[in-house]
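In: take this sequence and fold it.
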Amino acid sequence: MGGLILRVSIVLEQRFIHTADGATFDDAHATYAHWQRYLSTFEEVQVVGRSQLVQEVPPGYRRVDGPGVTVLPVPFYQGPLGLLRRWPQVSRALLRGIEPQDAVIVRLAGLLGHLAGSLRFWQRQPFAVEVVNDPYEVYGPGSMHHPLRPVFQQGLTALTRWQCRKAVAVQYVTRQALQRRYPARSEQAAYGVSDVHLPPAAFGSGPRFYTRPARLAVLVGRLEQLHKGADVAIAALAHLRARGHDLRLRIVGDGLLRPDLERQAQQAGVGSFVEFTGQRSTPAEVRQDLREADLFLMPSRHEGLPRALVEAMAQGLPAIGSEVGGIPELLDAAHLVKPGHVDDLARAWQALALDPGTLSRASARNYHLAQTYADDVLDAQRTAFQRAVRAATPRGPGSVRQ
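Out: Next up, the predicted model:
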């Protein structure tokens, strides 16, 4: 590296919280352990995202910042219209906080990432892209109900395509799915590697052997919007229990929609058979939920390459998922369902849960496929992307040499 101190600023559509002393926290994957990956290539990491000041840190949140990792808090907003209302303040925060000599990676299709990428292009400064989801699906008819939904869908899909072609390097969380819709130029450095974190502790002892039906299914995800399809899973469970099947559902996660989902379960007559655990404090606690379950459900309305599904597969869980995003790269076609389709999920759930032989075969398949997403397998690809970003960053006058 020649003694050069280079900072990478990573812009993502995350909702952080911070305390008065500047300590920043997240209740999902964007915590310090995730950003440490970039310190193998860059001397400093600046995480850029929305953040709200809080007096107390709720349970389940973990630190984002730490040695070598700082956070640039951006004024908080919600949704495209919220960003438009705070456009001047958010733009100023990005322009002041991201230095021209920084290496910059924007995560798409996040609104903040799109804005940061556009500002870098306007400044004639390079930027790289990590494509983690598909705006064509995020703003699809079944995922969002807003009169401007078609405008958001068309505009952000086109913007994602354009920024992928203008970036100096592109990393996709899928191996094929997102690449087809948002291709990089032939001469660009492009990589297909998941952002899942699978250390050895994330793996179970091996595939499971089933001698009875899979009674307990688990769904893991934020309950802020209907993207994860928890409402579909509850409705499908009601159908199955009405047919006399002794099945239960555990939902791991929290968010604004939890009261509505709890109400839905009660009204459907399955309130006693749906367990809402709330937000777990550590990955180890989520793994315990996965170990206790017999089957994993991911009836999402849209996805990139879902980390929760890969984590479940690493625990040897058979799984059912929607045919969206990168899920078809992970599951057998027999275990894919139409997004938002209650009857289709109920059919697949019943067929898999009641067949111990198929459950055992799916467990073995999923466990072995998850091993190809282990950290020691993917880290080399992640490092190659980071080095391509570093190599494409000009050594301007603001760079510091030791």
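In: could you use CA atoms for every contact and neighbour count after this?
Out: Noted.
In: is it true that Glu43 touches Leu6?
Out: Yes: using Cα atoms under 8 Å, Glu43 is in contact with Leu6, at 5.7 Å.
In: looking at the two, which has the bigger crowd around it?
Out: Using other Cα atoms under 10 Å as the criterion, Glu43 and Leu6 rank with Leu6 on top: 22 against 16.
In: could you also give me the structure for this next sequence, so I can compare it with the first?
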Amino acid sequence: MAKLLLSCDDYVFRCNGKYYARTQEKYDFYQRYLRVFDKLRLVTRCVDEKQLGKSRVSLDDSRIEFVPMPFFSGPLQYAKAYYKIYKQLKGITDGCDAAILRLPSTIAQRVCTKVMKSGIPYATELVFDANDAMDNATNPIERLLWSNIHRQMVNACNHADGVACVTEHYLQKHYSSQKLDAFFGHYSSLALDKSFYTGARHFPIGKEISIAHVCTQVQFKGRKGYNEVIEAIAKLKKRGVDVSVNFAGPDYHDGISKLTNLAQTLGVGDRIHFIGGVSRTQLSEYLEKSDIYVMPTWAEGLPRVIIEAMAKGLPCITTPVSGNPELVEEHFLVPYYDTDTLADRIEELTKDVSLYEKTSRVNFERSKKYEASLLEARRDDFYHNLMDKIK
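Out: So this is what the prediction gives:
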């Protein structure tokens, strides 16, 4: 009976003493580890709710043990929760046979210290490139924070029995294991069911082009390029190119209000829309109604939403960072701050029928590599390799 210790940068909900996942997708995410391991000790942040949210999915499973960490967001809230987390992590590896640490994650990194001291075998799953975040940070404080996270990730991976990356090649340049008998894997955390796929697109004739952008936080001057997209739309308006943008995602630190003001200042308030967070079903419908996916970003792992947009046949424009070049053709990789070229690429797709349809076909075919059953097989192999390390 092998018990896995899992820690990740996520959170669960607790209501009346019972635990819940945010969505069905998150429930399925935890279940994937139980395909190979018999029991799971989950160490992650926890949000207490007096009244259960509508999208919550029960995690009532006798095989899952919860170690709830205080919920925090950002360095200041983390500092306040630091000592409480310290107490919660006492004896965290007791009774566990192996560990998986999903990085970067503040909680998982602290768990890693305990795991390394305990001597149980462990693996890392890398979902984001802290090195790129460090290099492209917009201010010295962010750069310092990401530099520290990057060093911690390098150290965690150097001593790991196994290292898996969401990219096929890129993250591996920065993170690997120095153990002679280490094993390696690559797979996205995406679970893209065949039913999600549509097909290549025909050029949208006779309608205003609709741009999609999806993120978990709508943040002013954030790393996902909201400001840059709005600036590009303003430049397109001056060229006489009519396009609109629907930003999907929940508000973060009053980002929607600030971005709305920016759009109005630039004269494109009527072309910028914020639709809030979307469920899995809503995401599918939202992407199907869109014509182009645009996401300038200064750091990623392998962005799931770009793969999802490709599965809907959308031409995609992003930046040449992290795993993005593994997904998108070079012509549509635009430097983060180059809003002139970003506007050029959008304009090309609105006017060149052949380019639009060719890009759609290429993207759709590439997305097939990330179908759920293919990724599931690679994940299971990686987890079985960790099982083999248990003494």
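In: contacting residues for the counterpart of Lys84 of the second structure in the first structure?
Out: Under the alignment (TM-score structural alignment), Lys84 of the second structure maps onto Gln89 of the first structure. Gln89 of the first structure sits next to Pro75 when contact means Cα atoms under 8 Å, 6 or more residues apart in numbering.
In: equivalent analysis for Phe385 of the first structure, please.
Out: Counted by Cα under 8 Å, 6+ apart, Phe385 of the first structure has contacts 169-171, 189-191.
In: next one: it from Gln171 of the first structure, what distance?
Out: 7 Å (Cα to Cα, to the nearest Å).
In: whatever residue of the first structure lines up with Leu259 of the second structure: helix or strand, and which one exactly?
Out: In the first structure, the residue paired with Leu259 of the second structure according to TM-score structural alignment is Leu261. Element membership of Leu261 of the first structure [criterion: DSSP states H and E] is helix 258-267.
In: now that helix on the second structure. Mean distance?
Out: Compared with the second structure after fitting, helix 258-267 of the first structure has a mean deviation of 2.2 Å; criterion: mean Cα distance after the TM-score superposition for the first structure.
In: which is the next helix or strand following that helix?
Out: Counting by DSSP H and E, what follows helix 258-267 of the first structure is strand 274-278.
In: okay, and that next one goes to which residues in the second structure?
Out: Using TM-score structural alignment, the residues of the second structure aligned to strand 274-278 of the first structure are 272-276.
In: which other residues reach the matching stretch?
Out: Residues from elsewhere that reach stretch 272-276 of the second structure (Cα under 8 Å, 6+ apart): 230, 244-251, 256, 260, 263.
In: out of those residues, list just those in strands.
Out: Cross-referencing the contacts of stretch 272-276 of the second structure against strands under DSSP state E gives 244-248.
In: overlap of the contact sets of Phe385 and Gln171 of the first structure?
Out: 190-191.
In: about what we covered before: ok, the match of Leu259 of the second structure touching Asp231?
Out: Yes: counting by Cα under 8 Å, Leu261 of the first structure sits close enough to Asp231 to count as a contact (6.4 Å).
In: report how many residues lie close to the nearest residue to Leu226 of the first structure once chain neighbours are set aside.
Out: Distances taken as Cα to Cα, 6 or more residues apart in numbering place Ser143 nearest to Leu226 of the first structure, at 6.8 Å, with adjacent residues excluded. Residues lying near Ser143 of the first structure (other Cα under 10 Å) number 20.
In: what about Ser143 of the first structure, which SS state?
Out: Under the three-state scheme (DSSP: H, G, I helix; E, B strand; the rest coil), Ser143 of the first structure adopts coil.
In: spit out the contact partners of it.
Out: Contact analysis of Ser143 of the first structure by Cα under 8 Å, 6+ apart lists 137, 226-227, 301-302.
In: same thing but 10 Å
Out: 137, 149, 225-229, 300-302, 339-340 (Cα atoms under 10 Å, 6 or more residues apart in numbering).
In: what distance do you get for it to Pro100 of the first structure?
Out: Distance from Ser143 of the first structure to Pro100 of the first structure, counting by Cα to Cα: 37 Å.
In: swap in Val8 of the first structure?
Out: 11 Å.
In: who touches both of these two?
Out: Common neighbours of Val8 of the first structure and Pro100 (Cα under 10 Å, 6+ apart) are Thr393.
In: counting neighbours, go ahead and name the busier of the two.
Out: Taking neighbours as other Cα under 10 Å, Val8 of the first structure and Pro100 compare with Val8 leading, 26 against 20.
In: please convert the buried members of the contacts of Phe385 of the first structure into PyMOL selection syntax.
Out: Command for PyMOL that selects the buried part of the contacts of Phe385 of the first structure, burial taken from 16 or more other Cα atoms under 10 Å:
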select buried, resi 169+170+171+189+190+191
